[in-house]
Structure formats: C-alpha cells, structure tokens
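K.L.:
after the sequence you'll find the predicted model.
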Amino acid sequence: MTIAPTVPPGQSERTDGARSGRLGALLRLRELPVTLALIALVVITTIANPLFLSPQGMKDLLLNATIVMILAVGQALVIITRNVDLSVGSILGLVAFGTGTLFANVPGIPIVVVFVVGMLLGAFLGAINGILVTVAKVPALVITLGTLYIYRGINNSWAGGTQYFAGDRPEAFGSLSVDTVFGFPLITLIAVVVIAIVAIYLNGVRAGRDLYAIGSDPDAALLFGIPVSRRVLLAFLFNGILAGLAGVLYASRFNSVGATTGTGLELSVVAAAVVGGVAISGGSGSVVGAAIGALLLTTITSALTAVRVDKFWQQAIVGMLILSAVIIDRIASVRTARKLRISEARDV
C-alpha cells in the first residue's frame, strides 16, 4: 500500500507564489528587453547571411564592441548618479595618442607600465570633470561638453599631423587584439573582467550602492549622511580610469592613432548605456545592461552592413532605439510612482 505524501495547507499556494514572484522579477529586469533584442537581431541576421556567425564574424563582433563596452560601463557609473560625461571620447583620444607616443619615444617600455600611465592620465582627466561638477555645482552636461572641446583641443595641439601606426608599437601589444582564448579576443576578456569588477562594486560595496541613492534623490541621500560630492567625484574618477583603459586598448585594436581618434564616440557610449537600461534620470540600471547595450549597438551596425542596408538607416535605427529606451524608462517610472502612491494610500 502506497501512501501519497501530504502537502501542508497553503504550501502549494506559497510555492506557486514564489515561482510567480521569481518570474515577475525576471520580467522586470531592465536588461531583459535589450538582451532579447540582441538575440533576435543575431538570429534574423544569421538567417539572412549565414556567414554572420562564422568564427571570424563572431570575433569581429566582439572586437568592435569591446571598446564601447568598457566606456559604457564607466558612463553607467556617472549616469546612475544623475550626471553624464560627454568628454570620454576626447579622453580616449588623448590616452590613445599618448600610448603611441610612449611606444615611439621610449623603446622597450613595459606594456604594463603603458596601461598604468594611460589609466592614470584618464583618472586625472576624469577627476577634473568630477571636481568641476561637484565644486562649481554646474550641470555635468555643460561641464563635460566644455572639457570635451578642451581635451580635444589639447590632443589636436599635441598631435598636430602626427599619427602612430601599428608598426610603431610592440608586436605583443598589438597581439592583444589578435590572440584569442577559447575563441574570445584577449581585449574582450579584459572588458569582461572590468564589467564583473564594477558590477560587484555597485552591488556589493556600500560606496557603489550609494550611487543609486544619489541618483534617485540627491537631497535625501545627503540627509541620510551619504557624502554626495565625494561619491560623484569618484564616479567621474572611475569613468576616467576606464576611458584611459579603453584608450590604451584602442591603440592596440586599431592601426593608427592621431588627433581625431575618438571623435564622436561619446554619443555612442551614452546611447549604449541608455539602451542598456541605465535610466538617464539616474538611480537605476546596471553596468551589465550598459555592456549589453554596447554590444547591441555595435551588432546592429555589423548586421545592417551584412545585409547591405544604407548607413543612414543604421543611424536612424540607433536613434529610434534611444528614443524607445527613454520612453520605456519614463513609462516604467510613472507606473512605479503610481503603485507607490496607491500603496501609501492603502496604508493610510
């Protein structure tokens, strides 16, 4: 005789509730829409052009996205605090040209030293942005728009008509963009490590979690004892470090660096972060989402090129994605605020 196991009253309901809760949490992830869009884009493009997902095609996709991914991670830190940094393209350009200068004028310089110098230069330039924003109390949009042109002007004056090419750098440095590990380019693996470290910082370290509080309500964060100015300054500093790292990797990835290196890149970086679910109004989003947004935007360009779509439509589609991301974020914010008001009314 077999005795059927008995289920305590209410346990089945609790189990179903837990499952529906987990499903609801999954569906509410800000990274989910951009991830699904990326998957759909890859599948559709592969059907149209089977060579799109060839080993070389995959390598090119990752290489094209790596620099923007690192920059988008740093930009996410700043946007979460309700700020923005438009100077990252100019910082990258300065560091990239500085990298070429080091290799050309200091023979035998260790590659590790070049990385350290590039990140320190990026940190210095990012700190200038942070100090101006926190001390002058001027909107970051205005400050970094100004430093964008200042840093670009410095690079133009420094570089002039000089360019450094692949032959001016050590072979081992250029190999960072050529060599792979299990099919993944080395510089992409560097980007993955960066994403993991920053994600842990944002979610597992109090200083990182404070950035969300600042972005949600700076005045309330100040009342709760959060050092708002210091945290915002650190966000700009870390963003500068990552822009410096991206500048060094840019010099490894591309055949030449000069006065115009990085021009216009800041717009793609901000777009990647916003499309990846980082709210432009601050207080929400993740660096993982920003990285996926960067991968989506670069994949769109590659996909449309693979199916021979005009470049104008590539830019138009990216613009529509940005608008869609902002509209979706606004709708989600309104719905959340409405639910909060209803909940407060019920409690009263």
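P.N.:
Looks like it came in fine.
K.L.:
from here on, contacts and neighbour counts on C-alpha atoms
P.N.:
Noted.
K.L.:
so which bits of stretch 116-126 are buried?
P.N.:
Within stretch 116-126, the residues that qualify as buried by neighbour count (16 or more other CA atoms under 10 Å) are 117-126.
K.L.:
Leu92: which of these is nearest?
P.N.:
Within those, the smallest distance to Leu92 is 7.7 Å, found for Gly122 (CA to CA).
K.L.:
let's bring in a second one:
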Amino acid sequence: MIAHCLKRREALLALAVLALIALVQTRFSGFVRPDNLAAIFNDSAILIILALGQMTVILTRCIDLSVAANLALTGMIVAMLNAAAPDVPVAALILVAITLGALLGAVNGLLVWRLDLPPIVVTLGTMTIYRGAIFLLSGGAWINAHQMSDAFKALPRAVLFGLPVLSWIALAVIAAFVILIGRTALGRAFYAVGGNEHAAVYTGISAGRTRFLAFTLNGALAGLCGYLWVSRYAVAYTEVAQGFELDVIAACVIGGISIAGGIGTVGGAILGALFLGVIKNALPVAGVSPFWQMAISGAAILLAVAFNARSERRQGRIILKSAEHTAPAGAQA
C-alpha cells in the first residue's frame, strides 16, 4: 500500500514538472530544447546530490540543517588549498573535500548518537560553527577565479558525451543511491529505523549507528558538492550557499520524503529537486518577480507537507482497519 502511494505521488510530481515545462513552452518556444533541458538538469545537479544525502538522514527520522554550511566550509578549504598549491591534483582536492565533509557529518552523527541530542538542535549549532569557521579561516576574504587553477575550475564544466561532468557526477550518485537504498542492508536499515525504531532494534539494527552513517554519508556528499560549487562558480566566500539547506529539505519534502521518517524514494527526491530546478529556471524567464518565486516555492512546500500528512493518516487508518479484521473476536470485544 505504501509503495503504491509513493508511485502515485511520484507520477503526480512528474506530471507537475511536465505541466510546468509545457506552460513555460507556450510563452517561450525554445524552453523545451534538449540543450535547455540538459542545462536545467545541470543547474539542479548539486541540489539533487544534496537531496539524496538529506533523504538518508530524514528516513531515519532526523534532519541536517548544517548541510549547506558543510558545503561552504569544505568548498572554502579546497579553494584555499588550490590557491596556495595550484599543482596539487584536482582528484586529491576532491578526496580532501569528501573526507572533510564526511568528518563534519560524522560530528553531527556522533552528537545525535552518543549524547542523544535532538538532530535539529545539533545541526543548527554545527551550522553556525561551520559558518564561523569559514570566516576564521579566510579572514572574510574571497577566493576568486584568478586565484584558482584552470584545472580546478574546468572539471565540472568539461563536456563529456554531450553533458557537463557535473551532470555525469549527479547521474553517478543517483545510480549509487538506487543500489544503496534498494539493494543493501544499510538502505533497509534507514527505512527500518525511521519506520519503527523499536522493531528495528529487536532485529539487531543499531539505530544510533545507522543515524551516524546517514549523517556521515550526507556530509561526504556535502563535501563533494563543496568542491563542485566553488569550482563551477569560480568563487569561494563566507556566504556561499547561504540558506541552501532549505532548498535541500524542500526538495525532499516535495518529493514525498516523510519528515516523520521511514517513507521516501530516490525517485521522489530527484523529482523534488527537479521541480524546484524547473521553477527557478522557468519563473525568471517568464518575468516573475523573485519575491513571487519565493512565495510559489513556499506554497509548493506547504502543499507537499499537507499531502504527505494526509497520505500518512490514510495509511494509518488502513493499517488499523486491517488489524481489526484480523484480530480474534474476543480481542475485539
């Protein structure tokens, strides 16, 4: 039943994305050109990667508000390393970014696991710490394009088989998550811990360890996106991706990832990110004010939350009815 509802939700969201594209196409005939649609996907690539990482955290009934600050801090560090030592291979810098991001994510996971602190409080605190660390490391200075090596800036923009490398990285992450979530014990543990933590513990799953791994994985992807962001835009500064964590969470919610945990799919997270990506690309083309863009995005989030809550209540009633039908007559009495 839950799987059926999720497929229905993804189908409706896909139709909404297509309807939005068709609506813009009526006013701007070139909007559905393959190169323009590929550009929209490329613009949404970082959001897709981060939404998939955030999904694993939300599935375990947690949330990570520090993801954009993690991105900004790792991005600043690798940009500073590149400016100071331009001969260091880009692959090594990417490895540094992923490792550092994973460590920052692991800090969140340890605080939630070992100290049993509320995830929203922990990540709100680390978000502030990470933002402050950027300023302390950089002294408030920017790292600009002329300070970065050509190789550092070129990788995400390089075109391979008709698509930028940034898009290929997003596709690789999507493929990895399809396997992780659908085919591995860890993927099943994410759902189990978020769906029913006590039952998961009885089956031998460590809820704390699973949440720790979710935060660490989310942090590693944020670190990867830290490099991708600063190299693609060729700038690193204190306010990089300021507020972007809200877009990441919004993509998950719109994609049907339940804030209550245990419900969501890779496809839903991708469609949620693409929905926001199309809005951010289509509305400026249509001449819509940035303030209306914010209002429309906010309305979409509220509608998605309401839809999620209604679906979850309906599923709860179905489960209760099933239990009543299967219970012994004496138990019902």
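P.N.:
Structure's in. What do you need? Just so you know, these numbers come straight off a predicted model, no measurement behind them.
K.L.:
circling back to that earlier point, in helices only, show me the buried residues of stretch 116-126 of the first structure.
P.N.:
117-126 (DSSP state H).
K.L.:
output those residues as a markdown table; include the columns distance to Thr81 of the first structure.
P.N.:
Shown next, in a markdown table, are these (distance: CA to CA, whole Å):
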| residue | distance to Thr81 of the first structure |
| --- | --- |
| Val117 | 27 |
| Gly118 | 25 |
| Met119 | 22 |
| Leu120 | 23 |
| Leu121 | 23 |
| Gly122 | 20 |
| Ala123 | 18 |
| Phe124 | 20 |
| Leu125 | 19 |
| Gly126 | 15 |
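K.L.:
now for the residues you listed, which pair is the farthest apart?
P.N.:
Going by CA to CA, the pair spanning these furthest: Val117 and Gly126, at 14.1 Å.
K.L.:
which one of the buried residues of stretch 116-126 of the first structure is nearest Gly204 of the first structure?
P.N.:
Closest to Gly204 of the first structure, out of all of those and judged by CA to CA, is Ala123, at 22.7 Å.
K.L.:
hang on, isn't Gly195 of the second structure packed against Ser258?
P.N.:
No. Gly195 of the second structure is beyond contact range of Ser258, at 10.0 Å (criterion: CA atoms under 8 Å).
K.L.:
between those two, who's got more neighbours?
P.N.:
Ranked by neighbour count (other CA atoms under 10 Å), Gly195 of the second structure and Ser258 place Ser258 first, with 23 against 18.
K.L.:
which residues touch the residue positioned nearest the centre of the first structure?
P.N.:
Nearest to the geometric centre of the first structure sits Ala72, at 1.7 Å (CA atoms, centre = their mean). The contact partners of Ala72 of the first structure, by CA atoms under 8 Å, 6 or more residues apart in numbering, come to 269-270, 272-273, 287, 290-291, 294.
K.L.:
would you map the strands across the stretch 51-200 of the second structure?
P.N.:
159-160, 163-164 (DSSP state E, counting those that start in this stretch).
K.L.:
so where in the first structure does the last one end up aligned?
P.N.:
Under TM-score structural alignment, the alignment places strand 163-164 of the second structure onto residues 184-185 of the first structure.
K.L.:
and the residue nearest to the centre of the first structure, what pairs with it in the second structure?
P.N.:
For Ala72 of the first structure, the aligned residue in the second structure is Ala51 (criterion: TM-score structural alignment).
K.L.:
likewise Leu61 of the first structure?
P.N.:
Leu61 of the first structure maps onto Ile40 in the second structure, by TM-score structural alignment.
K.L.:
likewise Leu223 of the first structure?
P.N.:
Aligning on TM-score structural alignment places Leu223 of the first structure opposite Tyr202 in the second structure.
K.L.:
from Asn196 of the second structure, how far out is its match?
P.N.:
10 Å (CA to CA, to the nearest Å).
K.L.:
which one's more surrounded, those two?
P.N.:
Comparing Tyr202 of the second structure with Asn196 by other CA under 10 Å, the one with more neighbours is Asn196, at 15 against 9.
K.L.:
ok, now which ones touch that one?
P.N.:
Contacts for Asn196 of the second structure (CA under 8 Å, 6+ apart) come out as Gly262.
K.L.:
shared with the second structure, which of the contacts of Ala72 of the first structure?
P.N.:
Mapped onto the second structure and checked by both residues aligned by TM-score structural alignment, their matches' CA atoms under 8 Å, the contacts of Ala72 of the first structure keep the contacts 269-270, 272-273, 290-291, 294.
K.L.:
helices - which of those land there?
P.N.:
269-270, 272-273, 290-291, 294.
K.L.:
coming back round to it: pull up the overlap in contacts between Gly195 and Ser258 of the second structure.
P.N.:
Taking CA under 8 Å, 6+ apart as the contact rule, Gly195 of the second structure and Ser258 both touch Leu59.
K.L.:
translate Ser87 of the first structure into the numbering of the second structure.
P.N.:
Residue pairing (TM-score structural alignment): Ser87 of the first structure is matched to Ser66 of the second structure.
K.L.:
longest helix in the first structure, please.
P.N.:
The first structure, longest helix under DSSP H: helix 311-347.
K.L.:
what comes up buried for stretch 244-251 of the second structure?
P.N.:
Those would be 244-245, 247-251, for stretch 244-251 of the second structure by 16+ other CA under 10 Å.
K.L.:
state the span of the first structure onto which that stretch is aligned.
P.N.:
Under the criterion TM-score structural alignment, stretch 244-251 of the second structure matches residues 265-272.
K.L.:
average offset between the matching stretch and the second structure?
P.N.:
On superposition with the second structure, the mean distance recorded for stretch 265-272 of the first structure (mean CA distance after the TM-score superposition for the first structure) is 0.6 Å.
K.L.:
how about stretch 67-78 of the first structure?
P.N.:
Stretch 67-78 of the first structure, aligned to the second structure and superposed, deviates on average by 0.6 Å (mean CA distance after the TM-score superposition for the first structure).
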